[in-house]
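> Fold the stuff below for me.
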Amino acid sequence: MLINPHSRIGKDSDIAEGVALLREAGTEVLIHYLDDSTTAEELIENNHKDIQLVIIGGGDGTINSALPALYRHKLRFAILPMGTANDLARSLEISPDIDDAFRIIYENNYRKINLGIVNGRYFFNVAHIGLGVEVTKELTPDLKKKWGVFSYLKAIFSAFHNQKKFFVSIKSNGNNYRLRSIQLAVGSGRYYGGGNIIAEESEIDDGLLHLYSLYPQGFWQMLASAPLLRFGKHKQIRRTFTLASQDMEIVTAPTLEIHADGEHISHTPALFTVIPQALEVVCAAPPH
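Now for the predicted structure:
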């Protein structure tokens, strides 16, 4: 079990009851608190021969940091949602209540999920270019602790006033697309940014990448589209481009940063691909 004490509620969460539940079921639980001296990837790498399940207590960024080792050793993992957005947990219908999350781990239902790759780096929710990157920069640890999931609304408002237009070229499925944009997102999962949906039809195990790009527009135009953007209804918005594919090559002018799962991971030009059913992750039981 890897706990990030710097995640939004990582330091304050009481895990004793949940750990006791697992130990009473005969599970040996080893607990590590992450700090500057070691990373989640290193801990998994050093212990992978002796473990069957990695439980990660933190936000989406903490989970992202563990992805290389999880995929390399094909380890099943579970989530204690202790971050701000907890979008992967949301995709898996895992309750934000820590005791409920432990019960889901105890029940041990799982599903296989997509794993996105951009320029050799893994991600599981959404990668951003443009406005979404500025939103990530506005999301300081203090802002997230103070505002919780509403910090994303405040960050979007601040970031929009600093956003810049850019040109983008997309190659996919044998087609070339050239457009102007203020925000481009590529999703391997379903949710991002505290519950926004990348595409109405997207699923975390559908084996596809889903892209949308917003053409340059004013703040009030974007605000009017916000409900449709929130629920992934991008195809109903006139000033939006959408695409679904297993691979995409993206070039921008100028060169821009790429952030995914709340972290800076690369820059353009970028090659996006997806590995279908790449990882096993514990999830809520399907409804009967």
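> contacts, neighbours, all on C-alpha from now
Will do.
> Let me know the secondary structure of Phe241.
Phe241 carries the three-state label strand when classified by DSSP: H, G, I helix; E, B strand; the rest coil.
> Next, the buried residues of stretch 66-82.
By 16 or more other CA atoms under 10 Å, the buried positions in stretch 66-82 come out as 66-70, 75-82.
> ok, now stretch 139-150?
Leu139, Leu143, Lys144, Lys145, Gly148, Val149.
> Equivalent analysis for stretch 222-239, please.
Neighbour-count burial for stretch 222-239 flags Met222, Ser225, Ala226, Leu228, Leu229, Arg230, Gly232, Lys233, His234, Lys235, Arg239 (criterion: 16+ other CA under 10 Å).
> and which of the buried residues of stretch 139-150 is nearest Glu200?
Val149 (21.1 Å; CA to CA).
> what secondary structure does that closest one sit in?
helix.
> and it, what does it touch?
Neighbouring residues of Val149 by CA atoms under 8 Å, 6 or more residues apart in numbering: Thr84, Ala85, Gly194.
> TSV please, covering the residues you listed and showing secondary structure.
Listed next are those as TSV, based on three-state DSSP:
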residue	secondary structure
Thr84	coil
Ala85	coil
Gly194	coil
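> next up, for comparison:
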Amino acid sequence: MIKPLPKQAVLIVNAMSRKGADAFEQARDLLVESGVELLATHAIKDPDALRPAVCQALAEKAPMIIVGGGDGSLSSTIDDFLGTDTVFALLPLGTANSFSRTLGIPQDLEGAVRVIAEGRKLRIDLGSIDGDYFANAAAMGLSPMIAETVPHKLKRTLGMIGYLIWAARVAIQFKPFRLTIDDGSTIHRTWATEVRIFNGRFHGGIELTDNACVQSGQIMVQAVTGRSLFGLAWSWFATLFKLRSREQTVTEYKGTSLKLSARPQQKISVDGELCASTPCEVSVARAAVWVAAPVPA
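From the prediction side, this is the model:
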């Protein structure tokens, strides 16, 4: 049974995201034209003010809160929706927009608004790293190095191309690491060049796995094994072009809870933002929040 979305909402846009400053007024007008009653609208220019604005709307029991921004903005606010009936809706205004791709939301503003106006309520899982919830994906290895050092202007101006340019620059500083995964019954040890922790299917705007789902009730860890930077580059290339050999470049582990450690210690980027490190426990919060999603074809 399809559950319809509320027709009243609060709109909160991170105006510092790649497209946020230009999209706020257009999104507001499109939502109103589509029949969504906006109880309040906020264009947030201070990133630290984004979460308080969401929490205020939640405290006022808004039926739906529309957050416009990149994956970092979405992940930093979605865990506040746990334990509420408020629907989390999103406008993909960042660089990679991995979470919106996982949900099947169009990447253009008009299409995303159409989902909010005509879509359905969907109950989804959230991933968790030591109790800090995230929407889509986390990673250790090269990705956190990029997230920690990439200039904001480069990311804002060039988008995915900017990421690739910066990745080539920081790759020369990269070193493989020894990874340990405890799934509760077996301890797995391997050399790795990158580890992805999936709730959804996308990371960096690229579909990296077919085997993760936001309604599976499991968290998935995907390791690019080996010690070669060339092997990591080949894994990304094979995945980007969906070659049959891509599954041979990674090893996947699934469960409701997995313990990860690494030597040397690794930083972890969560939905593009650096905010965790090993050792850690990754787990899944089953059917944690309501989101706005497209109606199945």
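> related to what we said a few turns ago, mind putting the contacts of Val149 of structure 1 in CSV, neighbour count and distance to Gly61 of structure 1 included?
Below are these laid out as CSV (neighbours: other CA atoms under 10 Å; distance: CA to CA, whole Å):
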residue, neighbour count, distance to Gly61 of structure 1
Thr84, 23, 10
Ala85, 28, 10
Gly194, 19, 13
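> rewinding a little: and which of the buried residues of stretch 139-150 of structure 1 is nearest to Ala185 of structure 1?
Leu139 (17.5 Å).
> Out of the buried residues of stretch 66-82 of structure 1, name the ones that lie in strands.
Arg76, Phe77, Ala78, Ile79, Leu80, Pro81 (DSSP state E).
> check contacts around the corresponding residue of structure 2 for the first one.
Matched across to structure 2, Arg76 of structure 1 falls on Val87, judged by TM-score structural alignment. With contacts taken as CA under 8 Å, 6+ apart, Val87 of structure 2 has the following neighbours: Leu5, Pro63, Met64, Ile65, Phe81, Lys121, Val289, Trp290, Val291, Ala292.
> and what of Lys233 of structure 1?
Ala199, Glu200.
> what's the counterpart of Leu154 of structure 2 in structure 1?
Using TM-score structural alignment, the partner of Leu154 of structure 2 in structure 1 is Leu143.
> That match is in what secondary structure piece?
helix 141-147 (DSSP states H and E).
> on that earlier part again, could the contacts of Val149 of structure 1 go into a markdown table alongside distance to Gly187 of structure 1?
Shown next, in a markdown table, are those (distance: CA to CA, whole Å):
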| residue | distance to Gly187 of structure 1 |
| --- | --- |
| Thr84 | 19 |
| Ala85 | 16 |
| Gly194 | 14 |
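> which residues in the stretch 101-250 of structure 2 form strands?
120-129, 132-134, 137-141, 177-182, 187-198, 202-203, 206-207, 219-225, 250-255 (DSSP state E, counting those that start in this stretch).
> looking at structure 1, where would I find the counterpart of the first one?
Spelled out, that is strand 120-129 of structure 2. So strand 120-129 of structure 2 sits over residues 109-118 in structure 1, by TM-score structural alignment.
> same question, the fourth one
Residues 166-171 of structure 1 are where strand 177-182 of structure 2 aligns, taking TM-score structural alignment as the criterion.
> That stretch: which residues count as buried?
Under 16+ other CA under 10 Å, the buried positions of stretch 166-171 of structure 1 are Phe166, Val168, Ile170.
> Could you verify my assumption that the first one touches Leu184?
In this case it means Phe166 of structure 1. No - between Phe166 of structure 1 and Leu184 there is no contact under CA atoms under 8 Å: 10.0 Å.
> Need the overlap of contacts for these two.
Gly130.
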